[in-house]
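Participant: with the input below, show me the fold.
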Amino acid sequence: MKKILQFFDPYVGLMLLMIALAAVLPVHGQGAAIAATTADVAIGFLFFLYGTRLSPQAALAGLVHWRLHLAVLLCTFALFPILGLGTSHLASGLLPPTLLAGVVLLCLMPSTVQSSIAFTSIAHGNVAAALCAASLSNFLGVFLSPLLVGWLLQSSGVVLSFDVFRDITLQLLAPFLMGQLLRPWLSGWIQRHKRVLGYADRGSILLIIYVAFSKGMVQNVWGEVAAVDLVILLVLLTVLLGVVLLLTRFIGRRLMSLSIEDEIVLQFCGSKKSLASGLPIASLLFPGPQLSLILLPLMLFHQIQLVVCAVLARHYAAAPGRNLPA
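Facilitator: Got it, this is the predicted structure:
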């Protein structure tokens, strides 16, 4: 039990604190305008940091495992969206449309980097391939995820007009590419100040959450959600993750005949969704008060995937012939 509990992300507690703060003290009026501008700056800062951290060399170096990386990308940007749309269709009438849009949104996000690599390591998988696969997913996700959201969520108010493309370019792509260009000169400084910058980017995400949920509280959009909706949403997200894990295992083991080490990479990199990338992308594409509801599925899925993948990683490591790390 202790080994499982260690993967409950304490950061989720801080997110809940921001939601509670927004419920009690929502920002509004001139303060809301200032907070929104600050959140926009924070989004640009986040993607600049992502650009300095993601190594294009690491993504390219793993192309010798092109079948594995292609499978991860297809699971992330094809299988997940199909399952998200199917879930949204099947659950129509069970949940408010905004929450269903949030379920589809989370399915369009790239994979995580840090936790995918960590769980692959615990499971004794191919860590080098996991690093390449997760990096490539995040690199492409900066471009693909907003386009997929605009294509598949048009009915939720996302229209990729010139203004939206301009905002994507200025707040996501330009900072990310600038970080990539400056990476050779900044990577050492980034590593030396890794802890402080970690606080900064997590603090930026907390600010985005506070601003988003403040908008929802001021406009009273949470009146649309009942307690039973949250229960149904948790069940749907858990089933969604379970289906993806079963399919990635079937694809890796039966269809592709991957080694167990590469199967583990497909399982963890192909089934995870990035909260760090998803929150700023959603904040840019859904600027209205409905944003807090749209973000909720992604935030819940983040914690569910950590717990379930922690158990799965230990299961892989404890399999016959595979010793647990000390």
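
Participant: C-alpha only now, for contacts and for neighbours.
Facilitator: Noted.

Participant: quick one: contacts of the host helix or strand of Gly188?
Facilitator: Assessed by DSSP states H and E, Gly188 sits inside helix 174-192. Under the criterion C-alpha atoms under 8 Å, 6 or more residues apart in numbering, residues Gly44, Phe45, Phe47, Phe48, Leu49, Tyr50, Gly51, Thr52, Arg53, Leu54, Ser55, Leu197 lie in contact with helix 174-192.

Participant: how far does that helix sit from its chain's centre?
Facilitator: Helix 174-192 has its C-alpha centroid displaced from the chain centroid by 22 Å (C-alpha atoms, centre = their mean, to the nearest Å).

Participant: could you also give me the structure for this next sequence, so I can compare it with the first?
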Amino acid sequence: MPRPSRLRAAARRADRALHRIGIDGYILLLLATVGLATALPARGHSADAVADGVRVAVGLLFFLYGARLSPREALAGARNRRLHLLILGCTFVLFPLLGEAARLLPEQVLPARLYIGVLFLTLLPSTVQSSIAFTSMAGGNVAAAVCAATFSSLAGIVLTPLLAAWLLPGGSGVTVDAGRVADVVLQLLVPFLLGQLLHRWIGPRLGRHRAVTMAVDRGSILLIVYAAFGAGVRDGIWHRVTAGQLLWLAALCLVLLGVVLAVSGAAARRLGLDRADRITARFCGSKKSLANGLPLATVLFPPAAVGIAVLPLMIFHQLQLMVCTVLARRWGRRTADASRGNAPSEE
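Facilitator: The predicted model follows:
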């Protein structure tokens, strides 16, 4: 039997090979989990056990977020108010406005059941890891990206459920009332604050064991995906979405991403931000967090509605990784050329 160290080494080599051809190995795991949930959804007592596991996983996930984040890191780079206000504006104003505009699309292109998911997608906070990684790759302001992504993630714990309560259509069968908003506070914010309180004692240990914390992060998300799509399969999700609707949905996600990338770049220039900050604004302002979105969906939506509600998010997440990888590599080459005086420094 192969040793665990050899298996880990083989997994790392496979992950690097996939990255070289532009495929995220974790996305393949997510898709495999969707396939497993479609073929073997949990039922009866098993479904209850999975639901309990999801609640524990969500609380643990946000506890780890709080425990790993140093309060100093949360304040680092916060002085650039124009940049952070621009990113928050793109995340929680521009995106929701585009989500509202999507309501005008015909039913044949975007049925009401998928529109709920698209609108939910536009209300989510930005990512943390990928925003910082792409900013670094492109030669942007990494310190500001850390701060901006952190602020967005924290704000989303409160703003996303409030915006959902305000904007989600009441006649859709999906409602977000005060009780569900309170659930968000109990399941997400309280564990996060507890993690912040304990950061001094356990934060350094978590930093030394990143592989363990990453396994908890990703394992929690996979469990949430399995539970969400399993509930959707029991409710007939794949009988309610056609291949044509999935293609229209992917096209709409690309349009959303392209519009926000363009608007955030133009606004950053108008505000007089330098090139590094413009790169940060575009990457942090155009992302939507799968890691935060899935736990929020399990709290805000009834179990049977979670699967179809997060379908647009999963499509958007994959598209944003592919598009932003191309942009980051291109802008990174221009940054390197500009530092040698061989090319203009515009992204």
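
Participant: TM between them?
Facilitator: In this superposition the chains share a TM-score of 0.93, using TM-score structural alignment, normalised by the length of the first structure; 322 aligned residues with a C-alpha RMSD of 1.9 Å.

Participant: pick out the most distant pair among the contacts of helix 174-192 of the first structure.
Facilitator: Longest distance between any two of the contacts of helix 174-192 of the first structure is 18.7 Å, between Gly44 and Ser55; criterion C-alpha to C-alpha.

Participant: map Arg67 of the first structure onto the second structure.
Facilitator: By TM-score structural alignment, Arg67 of the first structure lines up with Arg82 in the second structure.

Participant: what's the burial count for that match?
Facilitator: For Arg82 of the second structure, the neighbour count with other C-alpha atoms under 10 Å is 15.

Participant: isn't it up against Leu271?
Facilitator: Yes. Applying C-alpha atoms under 8 Å, one finds Arg82 of the second structure in contact with Leu271, separated by 7.4 Å.

Participant: map His45 of the second structure across to the first structure for me.
Facilitator: Under the alignment (TM-score structural alignment), His45 of the second structure pairs with Gln30 of the first structure.

Participant: list the buried residues of the longest helix anywhere in the second structure.
Facilitator: The single longest helix within the second structure, with elements called by DSSP state H, is helix 303-339. Within helix 303-339 of the second structure, the residues scored as buried using 16 or more other C-alpha atoms under 10 Å are 303-317, 319-321, 324-325, 327-328, 331-335.

Participant: let me see the contact set for Trp277 of the first structure.
Facilitator: Trp isn't right for residue 277 of the first structure; it's Ser. Contacts of Ser277 of the first structure by C-alpha under 8 Å, 6+ apart are Met109, Pro110.

Participant: that one maps to what in the second structure?
Facilitator: Matched across to the second structure, Ser277 of the first structure falls on Asn292, judged by TM-score structural alignment.

Participant: the strand or helix carrying that match vs the first structure, mean deviation?
Facilitator: Using DSSP H and E, the element containing Asn292 of the second structure is helix 290-300. When the first structure is overlaid, helix 290-300 of the second structure sits 0.5 Å from its aligned residues on average, using mean C-alpha distance after the TM-score superposition for the first structure.

Participant: now the angle from that helix to helix 303-339?
Facilitator: In terms of direction (axes from the mean of the first three to the mean of the last three C-alpha atoms, to 10 degrees), helix 290-300 of the second structure departs from helix 303-339 by 160 degrees.

Participant: report the buried residues of helix 290-300 of the second structure.
Facilitator: So, applying 16+ other C-alpha under 10 Å, buried residues of helix 290-300 of the second structure: Leu290, Ala291, Asn292, Gly293, Leu294, Pro295, Leu296, Ala297, Thr298, Val299, Leu300.

Participant: what do you get for stretch 89-102 of the second structure?
Facilitator: Buried residues in stretch 89-102 of the second structure, counted by 16+ other C-alpha under 10 Å: Cys90, Thr91, Phe92, Val93, Leu94, Phe95, Pro96, Leu98, Gly99, Glu100, Ala102.
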